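Asker: 3D, please:
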Amino acid sequence: MTFQFCTDWFSSHIPLWKKYLNTFAHQPDVHMLEVGTFEGRAACWLLQHILTHPTSTLTCVDLFEMTIHKQAGMAGLLHALPPLFDLEQRFMHNITQTGSANRVNTVRGKSSETLRTLPLASYDMIYIDGSHKAHDVLCDAILSWELLKTEGILIFDDYELALSPDPLLNPRKGIDSFLDVFSGQFTILEKGWQIFLRKQSTKHTRSNGEV
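Answerer: Okay, here's the model as predicted:
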């Protein structure tokens, strides 16, 4: 198989993904959601190593737009983009190379809108790697939390990323806000460049009769 990747921001995280997702590997009826898929590198890895059962699925949400703003924000991080970079076409090519395209649900649109259309408490793992703006990351996290099953894994990417001196344009403030407001509803498994959370049962979040 011949993949078409211009970047690799994922491979260094594979050891942690194996550590926390291997419990789902090769199991039936495992469903995962990726918010922000870009070229599909993480998606392809999931399809090849975790979501291998015929009844397991992956949903990928992305705008698939390489806007001038996004290209400017990623300046210096991309290895080399082709002059005419069709992000969605590249993503679809890579997914097809895995042989599992029939188990991928591709949702094109703004995550703030599309996440509201997905079934509640339906995903075993959700990976948030879309917009890097704090407000957008917080919005993605809040909406995704309702989609995640109890004991499911939520992964944030780019916690330590600082592309802008304005904290509102970086992920950290949005992630910290989520961790603060939803404190007690999860267990932090890892906290570094990526953050791994396990969603707790509601019975573990009750205090004085309240959730």
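Asker: from here on, contacts and neighbour counts on C-alpha atoms
Answerer: Noted.
Asker: which SS state does residue 197 fall under?
Answerer: Here residue 197 is recorded as strand under DSSP: H, G, I helix; E, B strand; the rest coil.
Asker: nope, residue 34 is what I was after
Answerer: Per three-state DSSP, residue 34 ends up strand.
Asker: ok, now the one 3 residues further on?
Answerer: Secondary structure for residue 37, judged by three-state DSSP, is coil.
Asker: Hmm, it is touching residue 131, no?
Answerer: No - using CA atoms under 8 Å, residue 37 is not in contact with residue 131; the gap is 10.8 Å.
Asker: Now residue 65. Nearest residue, chain neighbours left out?
Answerer: Spatial nearest neighbour of residue 65, chain neighbours left out: residue 87 (6.8 Å); criterion: CA to CA, 6 or more residues apart in numbering.
Asker: got the contact list for that neighbour?
Answerer: Contacts for residue 87 were tallied using CA atoms under 8 Å, 6 or more residues apart in numbering; they are 38-39, 64-66.
Asker: For it, give its distance to residue 134.
Answerer: For residue 87, the distance to residue 134 equals 23 Å [CA to CA, to the nearest Å].
Asker: Is the residue nearest the centre of the chain within a helix or a strand, and which one?
Answerer: Centroid-nearest residue in the chain, with CA atoms, centre = their mean: residue 127, separated by 2.2 Å. Using DSSP states H and E, the element containing residue 127 is strand 123-128.
Asker: Packing partners of that strand?
Answerer: In terms of contacts (3 or more CA pairs under 8 Å, 6 or more residues apart in numbering; DSSP states H and E), strand 123-128 is packed against strand 31-35, helix 134-147, strand 148-156.
Asker: Does residue 162 touch residue 170 like I think?
Answerer: Yes - counting by CA under 8 Å, residue 162 touches residue 170, with 5.8 Å between them.
Asker: Now show me the structure for the sequence below, then we'll compare the two:
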Amino acid sequence: MLSLLPGVYNTIRSSYIYAYNHWLRLSLRTSNDYSYTKDYVTMHVRNWQVWLADWVGKPEVRFLEIGSHEGRSAVWFLQNVLTHPTSTLDCIDLFTGKGLEPRFDHNILKSGRRGQVRKHKGRSDAILPELPEAYFDVIYVDGSHRAADVLLDAALSWRLLKCNGLIIFDDYLWEMSKPAAQRPQIAIDLFLEAYALRLRVVHHGYQVVVQRTS
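Answerer: I've put the predicted structure just below:
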């Protein structure tokens, strides 16, 4: 009998999550406001305005975001950089948090630019190899905090980046007291060393920005 309990628990948990997400989707449809619970964007806006200035309003600009969470950064990119209707944003996320995917969908819809967004739900290491080579102008890496995941995202993203395009790494200085394997810094450092002859470091702070030169 006890052996059945985990299965029963998982079934109940899955049903609850489905019901909650369905309720949240219905609630958000009637909302005229964005639905955010955290702000990871405002502190970076001033830098983004400088780094991304060359792409503002241009046609056929291609952005890729690894780790979209509630869509707050995606909405900022859409409203402040990808303002030409032919520009696009690909968003990759597991969307496993409670109510996360409905909030993302709502916020992207609220932006008025849903047609410019391609949502990819799943693991980045499975999705990135399927994306077209040398296609993206800017890639924003903000998925996992684990060093191994960040390094893999960076390596898989390199093939997708156009020459002169940018990769923006978030959280270089995140939680410095944690073991190196549990935070992005060492992965970003290794990537910078491995590709040193093919990139230029544009910025090195809490976020690290590199430009592909060859």
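Asker: quick one on the thing from earlier: ok, and the contacts of residue 87 of structure 1 in structure 2?
Answerer: Contacts from the contacts of residue 87 of structure 1 that recur in structure 2, judged by both residues aligned by TM-score structural alignment, their matches' CA atoms under 8 Å, are 38-39, 64-66.
Asker: Who wins on neighbours among the residues you listed?
Answerer: Ranked by the number of neighbours (other CA atoms under 10 Å), those place residue 39 first, at 25 neighbours.
Asker: List the contacts of the counterpart of that one in structure 2.
Answerer: If you follow residue 39 of structure 1 across to structure 2 using TM-score structural alignment, you land on residue 70. Residues in contact with residue 70 of structure 2, defined by CA under 8 Å, 6+ apart, are 35-36, 100-101, 103-104, 107.
Asker: Can you tell me what sits against the strand holding residue 127 of structure 1?
Answerer: By CA under 8 Å, 6+ apart, strand 123-128 of structure 1 touches 30-36, 137, 140-141, 144, 147-149, 151-157.
Asker: ok so, going back, residue 162 and residue 170 of structure 1: which has the busier surroundings?
Answerer: Higher neighbour count among residue 162 of structure 1 and residue 170: residue 170, with 24 against 14, using other CA under 10 Å.
Asker: all helices for structure 1, in order.
Answerer: Remark: helices assigned in structure 1 by DSSP state H are 14-21, 41-49, 68-73, 87-97, 111-114, 134-147, 171-181.
Asker: and those as TSV, adding distance to residue 199 of structure 1?
Answerer: Formatted as TSV, these follow (distance: least, CA to CA, whole Å):
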stretch	distance to residue 199 of structure 1
helix 14-21	13
helix 41-49	20
helix 68-73	31
helix 87-97	29
helix 111-114	21
helix 134-147	8
helix 171-181	12
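Asker: and of those helices, who's closest to residue 190 of structure 1?
Answerer: Closest to residue 190 of structure 1 of the helices of structure 1, according to CA to CA: helix 14-21, at 8.5 Å.
Asker: And the closest one against structure 2, how far off on average?
Answerer: Comparison of helix 14-21 of structure 1 with structure 2 after fitting gives an average deviation of 0.7 Å (mean CA distance after the TM-score superposition for structure 1).
Asker: aligned partner of residue 100 of structure 2 in structure 1?
Answerer: In structure 1, residue 100 of structure 2 lands on residue 87 (TM-score structural alignment).
Asker: can you check residue 202 of structure 2 too?
Answerer: In structure 1, residue 202 of structure 2 lands on residue 189 (TM-score structural alignment).
Asker: What number of residues are in the vicinity of its match?
Answerer: Around residue 189 of structure 1 there are 14 residues (other CA under 10 Å).
Asker: Kindly report the same for residue 85 of structure 1.
Answerer: 11.
Asker: do the same with the one 5 residues further on
Answerer: Residues near residue 90 of structure 1, counting by other CA under 10 Å, number 19.
Asker: just checking, it touches residue 4?
Answerer: Yes - counting by CA under 8 Å, residue 4 is a contact partner of residue 90 of structure 1 at 6.6 Å.
Asker: re earlier: list just the nearest of the contacts of residue 87 of structure 1 to residue 109 of structure 1.
Answerer: For the contacts of residue 87 of structure 1, the closest approach to residue 109 of structure 1 (CA to CA) belongs to residue 64, at 8.0 Å.
Asker: Test my guess that that closest one contacts residue 108.
Answerer: Yes - counting by CA under 8 Å, residue 108 is a contact partner of residue 64 of structure 1 at 7.0 Å.
Asker: I'd like the helices and strands packed on strand 123-128 of structure 1 written out as JSON lines, with distance to residue 196 of structure 1 and mean neighbour count added.
Answerer: Formatted as JSON lines, those follow (distance: least, CA to CA, whole Å; neighbours: other CA atoms under 10 Å):
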{"stretch": "strand 31-35", "distance to residue 196 of structure 1": "14", "mean neighbour count": "24"}
{"stretch": "helix 134-147", "distance to residue 196 of structure 1": "12", "mean neighbour count": "21"}
{"stretch": "strand 148-156", "distance to residue 196 of structure 1": "5", "mean neighbour count": "22"}
